[in-house]
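Q: pasted the sequence and its predicted model underneath.
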Amino acid sequence: MEQERLARRAAVAIGMSLALIAGIGVGTLYLGLTRFNHPALSQFPVQGIDVSHHQGEIDWARMAQRPRLRFAYIKASEGATLRDPRFIANWSGASRAGVVPGAYHFFTLCRSGVKQAENFVGAMAQVRGPMLPPAVNLEFGGNCSKRPTQDVFRAELLAFSVVVESALRCRPIFYVTPEFHGAYVAGRLDGPAIWLRNIYRMSEGRGEDWLFWQFANRGRMKGVTGFVDLDVFHGNTADFERLQCDRHTPSSGRSI
């Protein structure tokens, strides 16, 4: 009996210890103190962030003191009418600090591609000069409940891309979450225009077929309050320089 009682106590103690360890692990992940991915500068020399009004007022000069911060994707718009209130301030701050800016649009499944493109282009009206390709944020989180067929989605995204490329003279790229990739993107948009989101591991075995990788969503950096998304570019510095667009540089058409 005594041995059984001691065994039960030991089992309970071990269980509590494991639960405590697991809780600490989850807590440190939630607080941004640890993360799954730590891409090395030797492998990914061009690293950056993506931000929106959720980060509040950003001290770009302080952030730019971090040697690995080379670029920032900044939210410009969402759907057919919404515009990020911090877009121009973030764009100007990043540019002044020597951080290469790029703009992204949150694509909703409930509005037409053309109307969304007009909203995005309107938000971009005040920016000029070198920039990263415009990005289209494709994910279910924060989106509407509508789920169009793949053909309908493809047509709306193509309509969006045609308007944006014509106005900005730069081909869009596509930010996709794993869930959205499986539902709408796999086999259709795979390739060098993809910006992957995977905070658990790198690129899910897709080899060379991606351009950017969002590897963390709870990063911490001096100059910004709270969390910030962390990203890397898939290439070297020369590749990154060639990627940059200028609004006055003509571009050719594309298909999706």
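A: Yep, it's here. Residues are numbered from 1 along each chain as shown.

Q: only C-alpha atoms from now on, for both contacts and neighbour counts.
A: Will do.

Q: packing partners of the biggest strand by length in the chain?
A: Counting residues, the longest strand found in the chain (DSSP state E) is strand 69-78. If you count contacts as 3 or more CA pairs under 8 Å, 6 or more residues apart in numbering; DSSP states H and E, strand 69-78 packs onto strand 47-51, helix 87-96, strand 100-106, helix 113-123.

Q: SS state for Ala19?
A: helix (DSSP: H, G, I helix; E, B strand; the rest coil).

Q: for it, grab the count of nearby residues.
A: Ala19: 12 surrounding residues under other CA atoms under 10 Å.

Q: comparison target below:
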Amino acid sequence: MKWLGLIALVVGAAQAAVPGFDISHYQSTVNYQGAYNSGARFVIIKATEGTTYKDPKFSTHYTGATNAGLIRGGYHFARPASSTGAVQAQYFVSNGGGWSADGITLPGMLDLEGDCAGLSQSGMVSWVTSFVNKYKSLTGRYPMIYTTNSWWNTCTGNSQAFSANCPLVIARYNSVVGTIPGGWPYYTIWQFNDAYAYGGDSDTFNGSITQLKKLATG
């Protein structure tokens, strides 16, 4: 059963949700154990950007998160103007963004934000497709996609090409998640503010801890 089917089983549950957060080198110190003790169970950590940047805090954050008992994974900040999606997926996987079916590693996340990098909507869809397909071929998993409703509509024309396979991480700093773009029936993770008490941005997983572990298992 695909992850979409697994998560669908709990979408209608009584507001099942699991707290989490995301971090990068901008958070030089993170209280991983404090986050876990407060209820957080996952963290997404910046690994790479484009084809030349490796986050200098990735290993420290990854180790700290692991030691605290958090389910963790890496993310890649896309630079579509600099190279193909496939090249960036390879760079990401080679520098922390891989995946293994150990129950504690989230599939990698493709971070899509900012401007449209000079690409047409069809060109951006092709770029994302290139990244997604290469990541899948390298790891056996489809990556998560992080975006906003506005970016997705502007830069991809609200493409529905990824809703069947790639879990959606939606960013909206509000008390409600708002419109879900791209044909996704629901979000998997919602980043709802940029001021997490223990470091980084606040996230919530749309399901139970059992479903979160399934996402990390494949």
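A: The structure has been received and is ready for your questions. Everything numeric in this text was worked out from a predicted model, so none of it was measured.

Q: give me the TM-score for these two chains.
A: In this superposition the chains share a TM-score of 0.81, using TM-score structural alignment, normalised by the length of the second structure; 196 aligned residues with a CA RMSD of 2.3 Å.

Q: ok, back up a step: between the helices and strands packed on strand 69-78 of the first structure, which one is closest to Ala13 of the first structure.
A: For these, distance to Ala13 of the first structure was read as CA to CA. The smallest value, 42.5 Å, belongs to strand 47-51.

Q: buried residues, whichever helix or strand comes after the closest one. List them.
A: Next helix or strand after strand 47-51 of the first structure toward the C-terminus (DSSP states H and E): helix 60-63. Residues of helix 60-63 of the first structure classed as buried by neighbour count (16 or more other CA atoms under 10 Å): Trp60, Ala61, Met63.

Q: what's the nearest residue to the equivalent of the last one over in the second structure if we skip its chain neighbours?
A: When the second structure is aligned by TM-score structural alignment, Met63 of the first structure is paired with Ala35. Setting aside the residues directly before and after it, Ala35 of the second structure is nearest to Tyr198 in space (CA to CA, 6 or more residues apart in numbering), at 5.7 Å.

Q: would you quantify the distance from the one you found to Ala40 of the second structure?
A: Between Tyr198 of the second structure and Ala40 of the second structure the computed distance is 10 Å (CA to CA, to the nearest Å).

Q: who has more neighbours, those two?
A: Counted by other CA under 10 Å, Tyr198 of the second structure and Ala40 do not tie: Ala40 has more neighbours, with 22 against 19.

Q: wait, the more buried one sits on Gly20?
A: Yes: applying CA atoms under 8 Å as the test, Ala40 of the second structure and Gly20 come out as touching, 4.7 Å apart.

Q: show me where the second structure has helices.
A: Along the second structure, counting by DSSP state H, helices occupy 3-11, 32-37, 58-67, 85-94, 121-139, 149-156, 209-215.

Q: out of the ones you listed, which gets nearest to Ala47 of the second structure?
A: helix 58-67 (5.6 Å).

Q: quick check: the closest one compared with the first structure, mean distance?
A: Mean deviation of helix 58-67 of the second structure relative to the first structure after superposition (mean CA distance after the TM-score superposition for the first structure): 0.8 Å.

Q: which residues of the first structure does that helix align to?
A: Taking TM-score structural alignment, helix 58-67 of the second structure hits residues 87-96 over in the first structure.

Q: which residue packs closest to Gln121 of the second structure, ignoring adjacent ones?
A: Thr156 (4.3 Å).

Q: please give me every residue in contact with that neighbour.
A: Ser120, Gln121, Ser122, Met124, Val125 (CA atoms under 8 Å, 6 or more residues apart in numbering).

Q: what count of nearby residues applies to the counterpart of the third one in the first structure?
A: Under the alignment defined by TM-score structural alignment, Ser122 of the second structure is paired with Asp151 of the first structure. Under the neighbour criterion other CA under 10 Å, Asp151 of the first structure is assigned a count of 10.

Q: how about Gly114 of the second structure?
A: Neighbours of Gly114 of the second structure using other CA under 10 Å come to 12.

Q: show me the contacts for it.
A: Counted by CA under 8 Å, 6+ apart, Gly114 of the second structure has contacts Trp151.

Q: how about a cut-off of 10 Å?
A: Ala78, Arg79, Thr147, Thr148, Trp151, Cys155 (CA atoms under 10 Å, 6 or more residues apart in numbering).

Q: got a list of what Phe205 of the second structure touches?
A: 16-21, 41-42, 169, 187-191, 211-212.

Q: swap the cut-off to 7 Å and go again
A: By CA atoms under 7 Å, 6 or more residues apart in numbering, the contact set of Phe205 of the second structure is Ala17, Val18, Pro19, Thr188, Ile189, Trp190.

Q: returning to what we had before: isn't the match of Met63 of the first structure up against Tyr196?
A: No: with contacts defined as CA atoms under 7 Å, Ala35 of the second structure does not count as touching Tyr196, sitting 9.1 Å away.
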